[in-house]
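*Asks:* okay, here's the prediction I keep looking at, along with the sequence it came from:
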Amino acid sequence: MSDSASASAACDTRAGLLDAFSRYLDLQRGLSAHTVRAYLGDLADLLTFLGVGEQEAEPVGPALASLELADLRAWLATMSADGAARATLARRAAACRAFSTWAFRNGLLEADVAARLRSPRADARLPTVLTPAQATALLDAAADAVAATAAEPDDGHGDPARARALALRDRAALETLYATGVRVSELCALDLTDVDASRRTMRVLGKGNRERTVPYGGPAARALEDWLGARASLAAPEAGSALFLGARGRRIDPRAVREIVHRAAARAGVPDLGPHGLRHSAATHVLSGGADLRSVQELLGHSSLATTQRYTHVSAERLRAVYAQAFPRA
């Protein structure tokens, strides 16, 4: 049996198709676990739209045999009418193209039906970005929360050591997010061995398994040192080498980090934002401080400079000031 025939046989059912596509995205494309989950969800939703039942053994052959570009456009149009964000529609269009190309190469489709599928233009707006003063206030509030554990040493379970460890963890996570601009998934994946305290750098594994080294400053270094001194009081046997731990002592997850950032913003009285907002704030402040786009691209782990260029609008005031100072006919 040929490779294409083998692939076709393995993908006769809904479960088989999703499993094979998942392995392709993970092993051959090297996409992040988050992107793989998103693309699989998109394909599952598309199959349902095409009339494929949600049972694992449901056959997919008839739906794939009749699949046309118009079907994909109708699927996206339905979601747009339901109020889906343009960024979501753009991602789902990308999932369609990835699936169509893979399915065509493996003989599951007679043509690459999504080759001419255009992505809706994603919103160019950035999430909430803090001013430098607001970022300082947020991090100062996290430090104050650590100090408060000395006066009220209780985590709700009558465990002072645990309460202090959680406060130190929160402060270290916030300082690291702002100091390095890492994504929340990258923060959660950090191991103890990824931190080089002597050089104040971190080894970060980003999207597409691309590795980069990012620096961090003195405040983050002190927060990390304090957290590592208390980490053992929170660590469970399953903690392994994880740098940041959740409340149960295992590797922290993105949801817990989002809660940490939201709580800190509320405590500091600054605009509410999530971890990605801190990432954008860091990029904005580095650019405003005079860094060039290529350096910021490397810091953030962007594969395309066009992604980094979204931040250039925040430097308009600085550019005008430099122009007025340096140009003789300003």
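*Replies:* Arrived safely. Numbering: from 1, shown residues only.

*Asks:* only C-alpha atoms from now on, for both contacts and neighbour counts.
*Replies:* Noted.

*Asks:* relative to residue 220, how far out is the nearest residue to residue 106 once chain neighbours are set aside?
*Replies:* Spatial nearest neighbour of residue 106, chain neighbours left out: residue 4 (4.8 Å); criterion: CA to CA, 6 or more residues apart in numbering. Distance of residue 4 to residue 220, given as CA to CA, to the nearest Å: 52 Å.

*Asks:* and those two? Which one has more around it.
*Replies:* Comparing residue 4 with residue 220 by other CA atoms under 10 Å, the one with more neighbours is residue 220, at 21 against 15.

*Asks:* pasting the second one now:
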Amino acid sequence: MSSPGFESVLAAFERHLRLERDLSPHTVRAYLGDIASLLAHMAPGQEGPERESIATLDVNALRDWLGAQHQAGASRATLARRTACARAFTAFCHRRGWLDGDPGLLLGTAKPHRRLPEVLDQVEIRAVLDRAAPDEAAPDGAGAHNPKSLRDQAIMELLYATGVRVSELCGLDVDDVDRDRRTVRVLGKGRKERTVPVGAPALRALDAWCVRGRPLLVREGTGPALFVGVRGGRIDQSTVRRVVHARLAEIEGTPDLGPHGLRHTAATHLLEGGADLRSVQEMLGHASLATTQIYTHVSVERLRAAYRQAHPRA
């Protein structure tokens, strides 16, 4: 089989990622950016079929590319991600018959230094969620005329109650909330569906939004989106991030975290409250238990910090 040029290989790899592996648009962009960098490194400033044959890709080319990334200051986590991307690419090319062997199998992986995620403590998150916006606290139901505040409160409550990813929250539809069973149906990574329990405060906030807020923002063609923007379309991730940052900034001394910080906080508080690791893994939609285990380390570190601060012989 003749070896195709770089451009056609990259296009085929994109179709594979989108249609066969069903990866998110964000992940597809990241993979394609990494592989475009690899291919450019293989033939810098060169053109022509003799310089753009994928058959020239071998383990030396991969190591040389990763070495250049390291010299440019890429972190261990970035190098680990790009190594995984290169392996996926070489495996794809080998299956297509464009490479005689799979050079990606010969690559080692630099294990990233895993930093513990920053989380809110229970006093901080309670202060954030219990502090109603001025228009919501106004007498005579004045808050009912500000749908944005009702929406933002429901977003904060739901993020903390369920630990869902921001992309999952934005994708929720109205009928994904089961009030009788107190659950939310979530479509996660790889289009895997899971059911997540939700507490009474979050359900009350959702009811307030759906009854008094959402009807004021929906427009013709809005569709079933649970959370909508001020123009009536499905809310986007950047808007949710702005909401979270703004709400946290209202409480003095609270760390500046985004939606993922609330996800970390929910998981940490569940484990601190006695939830087992497998249940938290299922709730968060982690494919690997090792990913969930990071929160046990967070809890232990918080305990150590409290001990050092409080114990006279620490």
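*Replies:* Ah, there it is. The structure presented is a predicted model; accordingly, all values stated were derived computationally and were not measured.

*Asks:* I figured the residue nearest to residue 106 of the first structure hits residue 107, correct?
*Replies:* Yes. With contact defined as CA atoms under 8 Å, residue 4 of the first structure and residue 107 form a contacting pair (5.5 Å).

*Asks:* burial count for the residue mapped onto residue 126 of the first structure from the second structure?
*Replies:* Under the alignment (TM-score structural alignment), residue 126 of the first structure pairs with residue 116 in the second structure. Residue 116 of the second structure: 13 surrounding residues under other CA under 10 Å.

*Asks:* repeat that for the one 3 residues further on.
*Replies:* The number of residues packed around residue 119 of the second structure, counting by other CA under 10 Å, is 23.

*Asks:* again with residue 237 of the second structure
*Replies:* 17.

*Asks:* that one -> the first structure?
*Replies:* Residue 237 of the second structure maps onto residue 254 in the first structure, by TM-score structural alignment.

*Asks:* how close does the longest helix along the second structure sit to the first structure?
*Replies:* For the second structure, the helix with the greatest residue count under DSSP state H is helix 76-95. Aligned to the first structure and superposed, helix 76-95 of the second structure gives a mean residue distance of 1.2 Å (mean CA distance after the TM-score superposition for the first structure).

*Asks:* which part of the first structure matches that helix?
*Replies:* Residue span in the first structure matched to helix 76-95 of the second structure, by TM-score structural alignment: 86-105.

*Asks:* the residue lying closest to residue 152 of the second structure once chain neighbours are set aside: which element?
*Replies:* Nearest non-adjacent residue to residue 152 of the second structure, counting by CA to CA, 6+ apart: residue 243, 6.4 Å away. Using DSSP states H and E, residue 243 of the second structure sits within helix 237-249.

*Asks:* on that earlier part again, neighbouring contacts of the longest helix of the second structure?
*Replies:* Applying CA atoms under 8 Å, 6 or more residues apart in numbering, the contact partners of helix 76-95 of the second structure are 13, 31, 34-35, 62, 66, 69-70, 99-105, 107, 109-113.

*Asks:* the stretch 1-150 of the first structure: strands as residue ranges?
*Replies:* Using DSSP state E, counting those that start in this stretch, the stretch 1-150 of the first structure contains no strands.

*Asks:* coming back round to it: need the buried ones from the contacts of helix 76-95 of the second structure selected in PyMOL.
*Replies:* What follows is the PyMOL syntax selecting those of these that are buried according to 16 or more other CA atoms under 10 Å:
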select buried, resi 13+31+34+35+62+66+69+99+102+103+104
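
*Asks:* okay, and which of the contacts of helix 76-95 of the second structure map to helices?
*Replies:* Using DSSP H, the contacts of helix 76-95 of the second structure in helices are 13, 31, 34-35, 62, 66, 69-70.

*Asks:* what's the counterpart of residue 221 of the first structure in the second structure?
*Replies:* Matched to the second structure by TM-score structural alignment, residue 221 of the first structure sits across from residue 203.

*Asks:* ok, that match touching residue 178?
*Replies:* No. With contact defined as CA under 8 Å, residue 203 of the second structure does not count as touching residue 178 (9.5 Å).

*Asks:* which one's more surrounded, these two?
*Replies:* residue 203 (20 against 15).

*Asks:* which residues touch that one?
*Replies:* For residue 203 of the second structure, the contact set (CA under 8 Å, 6+ apart) comprises 179, 182.

*Asks:* again with residue 68 of the second structure
*Replies:* Neighbours of residue 68 of the second structure in contact, by CA under 8 Å, 6+ apart: none.

*Asks:* and if you look at residue 268 of the first structure?
*Replies:* Applying CA under 8 Å, 6+ apart, the residues near residue 268 of the first structure are 137-138, 140-141.

*Asks:* at 7 Å instead, please
*Replies:* 137-138, 141 (CA atoms under 7 Å, 6 or more residues apart in numbering).
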